[in-house]
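Visitor: I'll drop the sequence and a predicted model, then ask my questions.
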Amino acid sequence: MPHLDGIVEASLQQVAEDLLAYSARDPASRGRIELTLEVNASFKAVMFHRLAHKIWLHGGLVGHEIIAHKLSSAGKLQSGAEIHPAARIGRRFVLDHGFGTIIGETCKIGDDCYLLSNVTLGASGIADNPDGNRHPQLGNGVEVGAGARILGAVSIGDNVFISPSCVITRDVPANTRVSIVNQLQMQRVSMSPNCNFLGAFVLGKRLHLVGELPIAENVTLLDADHRRLDSLSLECAVHERHHRQYYLRNFGAVVPNLRYPLNLRIVSQTQEITLLDPPGLSNLARYVLHPHTLYIGD
């Protein structure tokens, strides 16, 4: 078909890069590209998507969206992975054991990303979602563990590692590792060799920090864009091995356009951990900044 001139060649070039990346990064393939190409089902889903996406973008081809959907459906039937033909996926993409993985229409995935099985890159709602950008955007070098859910139009920075079974609904900055501990989303600098399990919550007018705490630490507040809030400080009231309590103090500085929710950063000599939106922290900050305003709920 003359309409396919250039489409197949461009798709094959992308598939070749995907094939080499998969064979190099998957230990079970042992570097054998013929094994990946002939027997790996999840790779077939990526192969079908490369052609389907090119056709999806080809406005001059009559029925191009239907053809693209049929190609994506063929890949789904062979692999169990559902990739919308409109999703934008960068170079050297690896979908390893991809059964049950779903990649939504407005997803954008950078180069050198690695996804495992049963990963959902979906919208935050269930039904009747609004049109437009509603799916995640992944940077370069992102790795997502099996069973993870990344929901909504969130941004995942470069070189982020998301542990299995995480549920991500907020932006994640570059070079972090994310895990879920006691239903709290916890992230740490990816270069840290070890990570203690921590949790934080507000009870009354105190911030409680519990878990495997370092002997000495520096605790600061970050806004929704992960910028440090120098106008607010935490004063330690109780210092125990596995439990710390803090008062939140206001230096009286004006905080223009403060973006909620607030996050908590704990820095010690060996590691740096960020707890995302600890329960009650944003409300406590609002109270401290505006003591005459009553806030109910979060």
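Guide: Okay, I see it.

Visitor: only C-alpha atoms for contact and neighbour calcs from this point on.
Guide: Will do.

Visitor: Go through the top helix by length along the chain and flag the buried ones.
Guide: Ranked by residue count and defined by DSSP state H, the top helix of the chain is helix 7-25. Buried positions in helix 7-25, judged by neighbour count with 16 or more other C-alpha atoms under 10 Å: Ile7, Ser11, Gln14, Val15, Ala16, Asp18, Leu19, Leu20, Ala21, Tyr22, Ser23.

Visitor: Got another one to weigh against that:
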Amino acid sequence: MWALAASLLACDTDHRADPETAGEHIDFIFEKSDRALCKGSLSEYDGFIERVFGLLEVDIPPKYRALVQIVDDAPCPRDACYRREDRVYMENLDSLGVRPAETLRHELVHAVAYQAWGATVSFFAEGLAVALSQGAEVVPSSEGPVAVHDMLGDSSLVLDYWAAGRFTRFLIDTRGLDRFKQVYNGAQTASIEAVQGVIEEVYGESFADIEAEYLSGAPRCLFQLDVCDVDVAEKVGAAWTTTFAVSCDDPDVYGSVGADDTQMATRRTLEIETAGTYRLTTEAHLYLSRCGGCDVQFRREFRYSTDIDIELDAGFYALEFVETQDTVVEVALVAK
């Protein structure tokens, strides 16, 4: 037994010395070798981990690493999960039709949150993971969010993840991170009555009043740590044009390549200085996200041969280009 443990530790140690699969805060172990990381993946995921620690207002522990193990049969209810030894298990690193790293980011939030804050009930564990790993799907005031009371005791297998994520951001936005952390830490029994009791004790309000405020009709959304990095934004005046290659061998491209397919992406963040009508032209597969609060967020997808007018307010925008083969991207955003 000890010999086996020592052998596994040695494998992990050797793996961490591999610059192809080991970053500053993340390590990959490929038990099946059907995919390889794109060159920019490690820096992208290291940066995401840093942003999650930052939002949770916790310093990254020295030498912290989340271990991601790609396996044939994940020890999970689904094909990916986080276990509480700082290890993420995944059967598929990237899948056709899913944005590169979408599932991985979700599991990395679990790893960081457990390291930073510890364990909690599924409603808040999954709610926080969705809130911090996804930057899409704003619920507009015309539709409104759904009630969450009956979900508070749900397991991860039946929980409405999106609803839990939006309610999590609502609590953080309206009542602060410190008190949300108290709720997160206090909610240890997965029952509606127990979780509701913790919420009411921490906030000094009835859950009915809190939920009524949440359902009040204001837009509800998620954080955008996956795409919005305003610290690296490029300013856009009357026009912004760029041409660049997208290949898994490029240092700013993340995702992975397999024997039969490539799932990769790269991002740009822009700061629109003047509101107005802009002409967007590109042949790329593009996700355009408005960065900011729930009152301004949106995400729109453009699939090739795009040449349209779009109204943009002043502020920050993220452009994520998702490709399945090596290509050259040309994109123009020109004020009219």
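Guide: Yes, it's here. Remember, it's a predicted structure, so these values are computed and weren't measured experimentally.

Visitor: Let me see the TM-score of these two.
Guide: After superposition, the two chains reach a TM-score of 0.23 (TM-score structural alignment, normalised by the length of the first structure), with 118 aligned residues with a C-alpha RMSD of 6.3 Å.

Visitor: could I get the buried residues of helix 7-25 of the first structure as JSON lines with distance to Ile66 of the first structure?
Guide: Converted to JSON lines, the buried residues of helix 7-25 of the first structure look like this (distance: C-alpha to C-alpha, whole Å):
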{"residue": "Ile7", "distance to Ile66 of the first structure": "16"}
{"residue": "Ser11", "distance to Ile66 of the first structure": "18"}
{"residue": "Gln14", "distance to Ile66 of the first structure": "22"}
{"residue": "Val15", "distance to Ile66 of the first structure": "22"}
{"residue": "Ala16", "distance to Ile66 of the first structure": "25"}
{"residue": "Asp18", "distance to Ile66 of the first structure": "25"}
{"residue": "Leu19", "distance to Ile66 of the first structure": "26"}
{"residue": "Leu20", "distance to Ile66 of the first structure": "30"}
{"residue": "Ala21", "distance to Ile66 of the first structure": "30"}
{"residue": "Tyr22", "distance to Ile66 of the first structure": "29"}
{"residue": "Ser23", "distance to Ile66 of the first structure": "32"}
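
Visitor: if we take these, which one ends up nearest to Val167 of the first structure?
Guide: Tyr22 (25.5 Å; C-alpha to C-alpha).

Visitor: my read: the closest one touches Val94, true?
Guide: Yes: Tyr22 of the first structure is in contact with Val94 according to C-alpha atoms under 8 Å; the separation is 5.4 Å.

Visitor: Now do the helices in the first structure.
Guide: Using DSSP H, helices in the first structure cover 7-25, 33-39, 41-56, 64-79, 281-289.

Visitor: Can you say which of the ones you listed is packed in most?
Guide: helix 41-56 (a mean of 25; mean count of other C-alpha atoms under 10 Å).

Visitor: would a markdown table of the helices of the first structure with distance to Val202 of the first structure be doable?
Guide: Listed next are the helices of the first structure as a markdown table, based on distance: least, C-alpha to C-alpha, whole Å:
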| stretch | distance to Val202 of the first structure |
| --- | --- |
| helix 7-25 | 43 |
| helix 33-39 | 51 |
| helix 41-56 | 44 |
| helix 64-79 | 45 |
| helix 281-289 | 6 |
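
Visitor: among these, which is nearest Arg177 of the first structure?
Guide: helix 7-25 (19.4 Å).

Visitor: which strands and helices sit next to that closest one?
Guide: helix 33-39, helix 41-56, strand 94-95 (3 or more C-alpha pairs under 8 Å, 6 or more residues apart in numbering; DSSP states H and E).

Visitor: Val178 of the first structure is nearest to which of the helices of the first structure?
Guide: helix 281-289 (19.8 Å).

Visitor: Show me what the closest one is packed against.
Guide: Against helix 281-289 of the first structure (3+ C-alpha pairs under 8 Å, 6+ apart) you get strand 198-203, strand 243-250.

Visitor: Tell me what angle the last one forms with helix 281-289.
Guide: This means strand 243-250 of the first structure. 40 degrees (axes from the mean of the first three to the mean of the last three C-alpha atoms, to 10 degrees).

Visitor: Counting neighbours, which bits of strand 243-250 of the first structure end up buried?
Guide: Quick answer for strand 243-250 of the first structure (16+ other C-alpha under 10 Å): His243, Arg244, Gln245, Tyr246, Tyr247, Leu248, Asn250.

Visitor: Quickly check the residues you listed for the two that are furthest apart.
Guide: The most distant members of these, if one measures by C-alpha to C-alpha, are His243 and Asn250, lying 23.0 Å apart.

Visitor: any idea which helix or strand comes after the biggest strand by length in the second structure?
Guide: If you go by DSSP state E, the second structure has its longest strand at strand 262-272. On the C-terminal side of strand 262-272 of the second structure, the closest following helix or strand by DSSP states H and E is strand 276-282.

Visitor: Sort out which residues of that following strand are buried, please.
Guide: For strand 276-282 of the second structure, by 16+ other C-alpha under 10 Å, it's Thr277, Tyr278, Arg279, Leu280, Thr281, Thr282.

Visitor: and the gap between the second one and Leu288 of the second structure?
Guide: With distances defined as C-alpha to C-alpha, to the nearest Å, the gap from Tyr278 of the second structure to Leu288 of the second structure amounts to 13 Å.

Visitor: re the thing from before, name the nearest of the buried residues of strand 276-282 of the second structure relative to Tyr89 of the second structure.
Guide: Looking across those and measuring by C-alpha to C-alpha, the closest to Tyr89 of the second structure is Thr282, at 36.7 Å.
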